[in-house]
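Trainee: 3D model of this:
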Amino acid sequence: MEIGISMFGDVAYDKSAKAFQPAQQRIQEILEEIKLADEVGLDVFGIGEHHRPDFSVSAPEIILAAAAGITKNIKLTSSVTVLSSTDPVRVYQNFSTVDLISNGRAEITVGRGSFIESFPLFGYNLNDYNGLFTEKLDLLMAINENDTISWKGKFRAPLVSQQVLPRAVDNHLDIWIAVGGTPESVVRAAKLGLPLIIAIIGGMPRQFQPFFRLYKDEYLKAGHDISKMQLATHSHGLIGENSQAISDRYFPHYADQMNRIGKDRGWSPYTKEQFEGGRSRDGALFVGDVNELTDKILYHQEMFGLTRFLLHVDVGAPSHDDLMKTIELLGTHVKPAVNKALGN
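Mentor: Down below sits the predicted model:
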């Protein structure tokens, strides 16, 4: 089972100055964090795409290219690339270049996007939300399988015997599908035989079991090799040496970000009771000490049949020191304990 971290590049908000942390500072911190993740033996690093003032990263592939030069073993993926509002040709070229720089460690994780700022920014109509993703995924997969391509769709100019270069190492990139819990997205990934990652960031994780069963059923129905099936989850969390101390320190950061996003989406104010409920065994948050994190990862692995788990660590911009400690503990304590329990 692979264990890694993901980030969105959240920037801290200074309430007294009424200003966000400079993006330059946060990006420099992210590179330090990626380097440490590689050094402590984590398997995967993912970075997401956003176009809002509370996030520092709008181009994940640029961060991953910088990371490729300062790491040796860790896989580098987007988490996610909003495929609906970008060009699949450019996506492939950017990630194949990261793959060449990193000697074959790049992946792409694509999604439809739960944040919609990229659609008007790049000139796309939200009414085409589903159609854009379906068409662009088809094109991205075709490019991944063929260096010369002829293709025609509704939302993009056709391609006629066009080469898409450079090609990735071994002429292939792993493409993951990220979903938030819609059955149609799960079925699409299964039928295509693409690895699936589900974001479990609230509610009761057990409620997601039907989606994993649906994926497995449709994957087998489509005739794919069960031995190649890959399933992952992405959940918010942070690790400290003392469970209650890290919880108390992290809650204000987490609640502030939930409330910033919630203001746009009509959510009720986020409470400490919700946070502590999420930290329970049956909740969606992975906030606690190494023993709690180990037990909860193993619980989810057994419940869903996971081959990968990503701890999303920077919601609300916890301090750089807390992120570095989280990465250190995840790599040096949690991952070895999980591997030992699984007999790896």
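Trainee: CA only for contacts and neighbour counts going forward, please
Mentor: Noted.
Trainee: what sits against the residue nearest to S243 when sequence neighbours are not counted?
Mentor: Closest residue to S243 apart from its sequence neighbours, by C-alpha to C-alpha, 6 or more residues apart in numbering: G288 at 4.2 Å. Applying C-alpha atoms under 8 Å, 6 or more residues apart in numbering, we find G288 in contact with L238, I239, G240, E241, N242, S243, Q244, I246, S247, R279.
Trainee: please give me the structure for this one as well, since I'd like to look at both together:
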Amino acid sequence: MELGISMFGDLQIAANGHIQSPAQRLPELLEEVKLMDEVGLDYFGIGEHHRGDYAVSSPEIILAAAAAVTKNIKLGSAVSVLSSADPVKLYQNFATVDLLSQGRAELMAGRGSFIESFPLFGYDLADYAALFEEKLDLLLKINEQARISWTGKFRAPLVDQEVLPRAVNDKLPIWIAVGGTPESVLRAARLGLPLMMAIIGGAPQHFQPLFDLYKEQYQASGHAMEDFQVGIHAHSFFGENGKQTADNYFPLYAAQMDRIGKSRGWPTYQRSQFDFGRSTHGALVIGDANETAEKILQFQESFGLTRFAAHLDVGGPSHADIMKAIEIYGTQVAPQVRAALAK
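Mentor: Next comes the predicted model:
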């Protein structure tokens, strides 16, 4: 199982409402990715948002910068909002990152849980599902062949167009990110695409039928099990002392949940929710090295994971705390998990 980290580039928001500058956050982010590589983590993913509380709107630019300061770690989006992107340009950008990183780039496509990109780029939310279907079809065709003719509803046709540059080995790894809808899981399985499931609340056991459905449909669609890849993205944070880590992190985490929840009609986030999330029955991976290694292994055993992505910057923890969490993950958590899986 690959062990990695995903981030959205959360900006720190002070009690008085002052928001950290992206000019400060982005260099910190690159230092963090460099450390992930140095401590031997397998994967880094960065999200796409078009809001004032996140620093990253173009994952591929961050990944290109990360390619220059890393040597081994895989570099991907988490996610690219395919519905409001142009698949041709998206492929070109990620192929360029792949060339810069000598074959370490990945593209993770999703529909996005925020909707700001739709009006920003001139799309109608009424076309939310249809846009994703059509653009995924085009992206996958581009990934399979350099010269393409294609016709769709939402963009001009391509007539014997060559899409350049090409990725290393002429093909990008493309993952599908889902939030828990069976239709999305079935689509990924039928296409034989790796699946990343976001499990960020509630009881993870409720997602078991979706993992079973994915594997069943993947095999039924005739795809080779040696290519089978499935992962989860879970809110995580690591420290030397589990209780102290939880106590220090809760105010930041709760504040972010409340900021997001305000526009979605969620009730105020409670400490009881946080504590349940940290329990063996919950979705949060927050605590010391032993606690978190045990929970990651629990997820792997339940779902047959080939990748675990610890989502590490919810609420904008300090750069120093994130660096410490990365160090603990790479030097304490990851070795425990790998040793257990090697038995």
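Trainee: tm score of chain vs chain?
Mentor: TM-score for the superposed pair, counting by TM-score structural alignment, normalised by the length of structure 2: 0.99. Supporting figures: 343 aligned residues with a C-alpha RMSD of 0.7 Å.
Trainee: ok, back up a step: so which of the contacts of G288 of structure 1 is the closest to G343 of structure 1?
Mentor: Each of these was scored against G343 of structure 1 by C-alpha to C-alpha, and I239 proved nearest at 23.5 Å.
Trainee: now that closest one. Nearest residue, chain neighbours left out?
Mentor: In space, I239 of structure 1 is closest to T326, 4.7 Å off (C-alpha to C-alpha, 6+ apart).
Trainee: just the buried residues of the helix or strand A255 of structure 1 falls within, please?
Mentor: Assigning secondary structure by DSSP states H and E places A255 of structure 1 in helix 243-265. For helix 243-265 of structure 1, the neighbour count (16 or more other C-alpha atoms under 10 Å) marks 243, 246-247, 250-259 as buried.
Trainee: and the helix or strand following that helix, what does it pack against?
Mentor: Once the chain leaves helix 243-265 of structure 1, the next helix or strand it forms, by DSSP H and E, is helix 272-279. Helices and strands touching helix 272-279 of structure 1, as assessed by 3 or more C-alpha pairs under 8 Å, 6 or more residues apart in numbering; DSSP states H and E, comprise strand 286-288.
Trainee: sketch out the strands for the stretch 51-200 of structure 2, chain order is fine.
Mentor: 74-77, 80-81, 105-110, 147-150, 158-162, 174-178, 195-198 (DSSP state E, counting those that start in this stretch).
Trainee: closest one to G52 of structure 2 among these?
Mentor: Comparing the strands of the stretch 51-200 of structure 2 under C-alpha to C-alpha, the one sitting nearest is strand 80-81, at 17.1 Å.
Trainee: show residues contacting that closest one.
Mentor: Under the contact criterion C-alpha under 8 Å, 6+ apart, strand 80-81 of structure 2 has outside partners G47, E48, P59, L107, M108, A109, G110, R111, G112, S117.
Trainee: chain center to it, what's the gap?
Mentor: The gap between the average C-alpha position of strand 80-81 of structure 2 and the chain average comes to 10 Å, counting by C-alpha atoms, centre = their mean, to the nearest Å.
Trainee: how about that strand, aligned to which bit of structure 1?
Mentor: Per TM-score structural alignment, the counterpart of strand 80-81 of structure 2 in structure 1 is residues 81-82.
Trainee: sorry, back to before: mind giving me the packing neighbours of the helix holding A255 of structure 1?
Mentor: strand 231-239, strand 286-288.
Trainee: how big is the offset of the helix or strand where T294 of structure 1 lies relative to structure 2?
Mentor: Of the helices and strands defined by DSSP H and E, T294 of structure 1 is found in helix 290-304. Relative to the matching residues in structure 2, helix 290-304 of structure 1 has an average distance of 0.4 Å after the fit, by mean C-alpha distance after the TM-score superposition for structure 1.
Trainee: residues in contact with the most centrally placed residue in structure 2?
Mentor: Within structure 2, the residue whose C-alpha comes closest to the C-alpha centroid is A78; the distance, by C-alpha atoms, centre = their mean, is 3.0 Å. The contact partners of A78 of structure 2, taken as C-alpha under 8 Å, 6+ apart, are S6, M7, F8, G45, I46, G47, E48, M108, A109, A177.
Trainee: if I look at it, how far off is M1 of structure 2?
Mentor: To M1 of structure 2, A78 of structure 2 is 18 Å away according to C-alpha to C-alpha, to the nearest Å.
Trainee: what of S84 of structure 2?
Mentor: 32 Å.
Trainee: neighbour count winner among the two?
Mentor: S84 (24 against 17; other C-alpha atoms under 10 Å).
Trainee: my read: that one touches F121, true?
Mentor: Yes: here S84 of structure 2 reaches F121: they are 6.5 Å apart, a contact under C-alpha atoms under 8 Å.
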